[in-house]
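Trainee: 3D model of this:
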Amino acid sequence: MIYSISDLEQLSGVQSHTIRIWEQRYNALKPMRSEGNTRFYDDKQLVRLLNIVSLNQTGLKISKICSLSEQDVDKLLEKEIQEIPRVAKFDYYVNQLLKFGLSYDEFSFELLLSACIEKFGIIELYKNIMYPILIRLGLMWRKDDICPAQEHFLSNIIRRKIFTAIDSLDLYHDSNDKTWLLFLPEDEEHDIGLMFAHYVLKVNNNKVIFLGTKVPLESIEKVLNDIKIDNVLFFMIKPRPLKVAQKYIDDLQKICKKINIHIAGNNQIIDQLILSKNTNRFNSLEEFEDNIKNTSK
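Mentor: Okay, here's the model as predicted:
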């Protein structure tokens, strides 16, 4: 693939200005030039940048890293991965997992992700590693319906890990457990955040009815008529006209009546919505987790 310097900024977390300085001072990258003299980069240059950033997170100076051969860089990275408890900064793992994912290296991605799960647990892993990866790839704030292959590859592995974590939890519930209905609207399909919410709710002894993606309001209404639901949680992520978003909220609030509604996702949209008294918004993962802990039995 071909990347602009702004693409590198998004994927590496390093500002474009800093990338240019590293190029000029340390020969960190060797950009190609278009006919209009615009910088562009290939997969090899992106991987090199992610490696440089990863090693910088371990304490090595940029000047030292850029003077190393590719073989020496690989050896240092392998050593850091084998000594995973020693690395304190989550950005290291974010960059390495991105590197493995963008090159379709499933074995290395799975190996490092499993080690992170063992070290941090699924909740800390999602908040500090998985979620930043998804943000960098743009999964949470898509402007179109076409998902690049790397995004599919990475998100499917992450989704599989969360499913495994959910399946490992006890299915027992008593009659006092709160029941949550989780779903995404008909035009929403990125469900990793919803799956993580499913995990957090179950860890905190809540009963969860997970409907998944692209659920019509008619289906929500049927569930609410069939069984007692205490809370409804959905994500509104894709950009959409304010009138369309407000109508959806209004229609959902009519269906839910006095049931607690919780919304999360794209704050640029949610900030403009008029919400009823029984509709709550979550602005962050921490806010959601705190709320669940305080309301669970």
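
Trainee: please count neighbours and contacts with C-alpha atoms only from this point.
Mentor: OK.

Trainee: regarding the residue lying farthest from the centre of the chain, what is its secondary structure?
Mentor: Distance from the C-alpha centroid of the chain, by CA atoms, centre = their mean, peaks at E35 (36.1 Å). Under DSSP: H, G, I helix; E, B strand; the rest coil, the three-state class of E35 is coil.

Trainee: do the same with V232
Mentor: Assigned by three-state DSSP, the conformation of V232 is strand.

Trainee: so it sits against H262, correct?
Mentor: Yes: between V232 and H262 there is a contact under CA atoms under 8 Å: 5.9 Å.

Trainee: just want to know which of the two has more residues nearby.
Mentor: V232 (22 against 17; other CA atoms under 10 Å).

Trainee: where do the helices of the stretch 101-250 of the chain begin and end?
Mentor: With helices called from DSSP state H, counting those that start in this stretch, the stretch 101-250 of the chain shows them at 106-125, 131-137, 149-167, 192-203, 217-226, 242-256.

Trainee: and for the second one, what's in contact with it?
Mentor: Think helix 131-137. With contacts defined as CA atoms under 8 Å, 6 or more residues apart in numbering, helix 131-137 is touched by Q10, L11, S12, G13, V94, L98, M140, W141, E151, S155.

Trainee: tell me the one among those residues nearest to G193.
Mentor: Nearest to G193, judged by CA to CA, of these is M140 at 8.8 Å.

Trainee: quick check: the closest one vs I270, distance?
Mentor: M140 is 14 Å from I270, where distance means CA to CA, to the nearest Å.

Trainee: now do F196
Mentor: From F196 to I270 the distance is 20 Å (CA to CA).

Trainee: same thing with F235?
Mentor: Taken as CA to CA, the span from F235 to I270 is 10 Å.

Trainee: likewise for Q96?
Mentor: To I270, Q96 is 33 Å away according to CA to CA.

Trainee: neighbour count: these two, which is higher?
Mentor: With neighbours defined as other CA under 10 Å, Q96 and I270 compare such that Q96 has more, 23 against 20.

Trainee: let's see this one next to it:
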Amino acid sequence: MNNIKSIFSIKDLENLTGTKAHTIRIWEKRYNLLEPERTDTNIRYYSLANLQKLLNITYLKENGYKISKIAALENSEIPTLVSDVALKDKTNNHTLSTLKLAMVNFDQRLFYETYETLKNEKSFSDIFYEEFIPLLTEIGMLWQTDTITPAHEHFATTLIRQKILINTEAIQAKNQSRSKTVFVLYLPDNEVHELGLMMLNYEIIAHGHQSIYLGQSVPIAGLKDILNYYDDITFVSYFTVKPEKDHIHDYIKTFTETLLIKKEVRFWLLGRMLCELDFDKLSKQITPFDSLKNLVKKL
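Mentor: Purely as a prediction, here's the structure:
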């Protein structure tokens, strides 16, 4: 089934671009900038092309271009001008807008060139926390309002995933583990939200520790063999949507009984599902963290 969203309400456009619906209607009437269609019941809707165009128009307007000048451009000229302006934009808040534009326009060139510019100014950790995290937060907000499509979200997260992998491989080639503790990173059954865990893998290696990255959807039984190879182990996992509320206590109980059988074995946890746990009742070998940054401080 094709679940790519291709029809947007004027409220969707307002949520994504920050341009008020009233202003959008004025631009339509006065400059013919957008061409909405109507349903059989006369409700106005907008195509993905309309959404992309409006986000580009808003960005150009915020960068000093008059709406009359933008309206005089050919449709094909607008994305090109946006890319050129974005790459020269040095204001403090330009990066989020640029990355969001890259996402909505499926513009890999703009994403890569923006990233290369950031590399000259910041470490990869700073890029992730200061630029990628706000983008991912924005994506989450747009999902809540049903504004963006699965294609947009996958496009952005795949590009971020690539950068994490490239930087992890580079640092693995340079850094030698100087720690006896082995960190085992995994996600529980049916949990697929992996970006945070991937970044944590990068941070652990960058801090000189040994990391064993197992990835998505690993059952507890699949972790037990690790105990035969190492003595000092810290398991680390993200509980974003799994285990679910009704199962999370049983999961922790099973994990504790199966894996926390030696005091040198620990379990570090992150993720929004932790709100379902009573931390006072957890084993002393289990440590919850409210953010990736706070966990990294513990390394």
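
Trainee: adding mean neighbour count and distance to E83 of structure 1, write the helices of the stretch 101-250 of structure 1 out as JSON lines.
Mentor: Shown next, in JSON lines, are these (neighbours: other CA atoms under 10 Å; distance: least, CA to CA, whole Å):
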{"stretch": "helix 106-125", "mean neighbour count": "16", "distance to E83 of structure 1": "10"}
{"stretch": "helix 131-137", "mean neighbour count": "19", "distance to E83 of structure 1": "22"}
{"stretch": "helix 149-167", "mean neighbour count": "16", "distance to E83 of structure 1": "22"}
{"stretch": "helix 192-203", "mean neighbour count": "20", "distance to E83 of structure 1": "28"}
{"stretch": "helix 217-226", "mean neighbour count": "13", "distance to E83 of structure 1": "48"}
{"stretch": "helix 242-256", "mean neighbour count": "15", "distance to E83 of structure 1": "47"}
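
Trainee: which one of these lies closest to Q82 of structure 1?
Mentor: For Q82 of structure 1, the closest of these is helix 106-125, at 9.2 Å, according to CA to CA.

Trainee: what's the mean distance for that closest one versus structure 2?
Mentor: By mean CA distance after the TM-score superposition for structure 1, the fitted helix 106-125 of structure 1 averages 3.0 Å away from its aligned residues in structure 2.

Trainee: can you list contacts of that helix?
Mentor: The contact list for helix 106-125 of structure 1, computed with CA under 8 Å, 6+ apart, reads I81, I84, P85, Y93, L97, F100, G101, I157, I162, A165, F196, V200.

Trainee: switch the cut-off to 6 Å
Mentor: The set of residues external to helix 106-125 of structure 1 that reach it, using CA atoms under 6 Å, 6 or more residues apart in numbering, is L97, F100.

Trainee: do you know how far the aligned partner of R48 of structure 1 in structure 2 is from E35 of structure 2?
Mentor: Using TM-score structural alignment as the criterion, R48 of structure 1 maps onto K53 of structure 2. Separation of K53 of structure 2 from E35 of structure 2 (CA to CA): 11 Å.

Trainee: now I166 of structure 2
Mentor: 42 Å.

Trainee: same thing with F235 of structure 2?
Mentor: F235 of structure 2 sits 54 Å away from E35 of structure 2, taking CA to CA as the criterion.

Trainee: over to M103 of structure 2?
Mentor: Distance, M103 of structure 2 to E35 of structure 2, by CA to CA: 22 Å.

Trainee: which of these two has more neighbours?
Mentor: The neighbour count for M103 of structure 2 versus E35, taken as other CA under 10 Å, is higher for M103 (25 against 13).

Trainee: residue in structure 1 paired with the more buried one?
Mentor: Using TM-score structural alignment, M103 of structure 2 pairs with L98 in structure 1.

Trainee: and the host helix or strand of that match, what does it pack onto?
Mentor: Assigning secondary structure by DSSP states H and E places L98 of structure 1 in helix 90-102. Applying 3 or more CA pairs under 6 Å, 6 or more residues apart in numbering; DSSP states H and E, one finds that helix 90-102 of structure 1 contacts helix 43-57.

Trainee: if you set the cut-off to 7 Å instead, what comes out?
Mentor: Under the contact criterion of 3 or more CA pairs under 7 Å, 6 or more residues apart in numbering; DSSP states H and E, helix 90-102 of structure 1 touches helix 43-57, helix 106-125, helix 149-167.

Trainee: which of the ones you listed sits closest to T279 of structure 1?
Mentor: For those, proximity to T279 of structure 1 was assessed by CA to CA; helix 106-125 is nearest, at 25.0 Å.

Trainee: what about the residue lying closest to R161 of structure 2 once chain neighbours are set aside, distance to Y45 of structure 2?
Mentor: Counting by CA to CA, 6 or more residues apart in numbering, R161 of structure 2 lies nearest to L195, which is 6.5 Å off, once chain neighbours are set aside. Using CA to CA, we find L195 of structure 2 at a distance of 34 Å from Y45 of structure 2.

Trainee: got it, and Y31 of structure 2?
Mentor: 18 Å.
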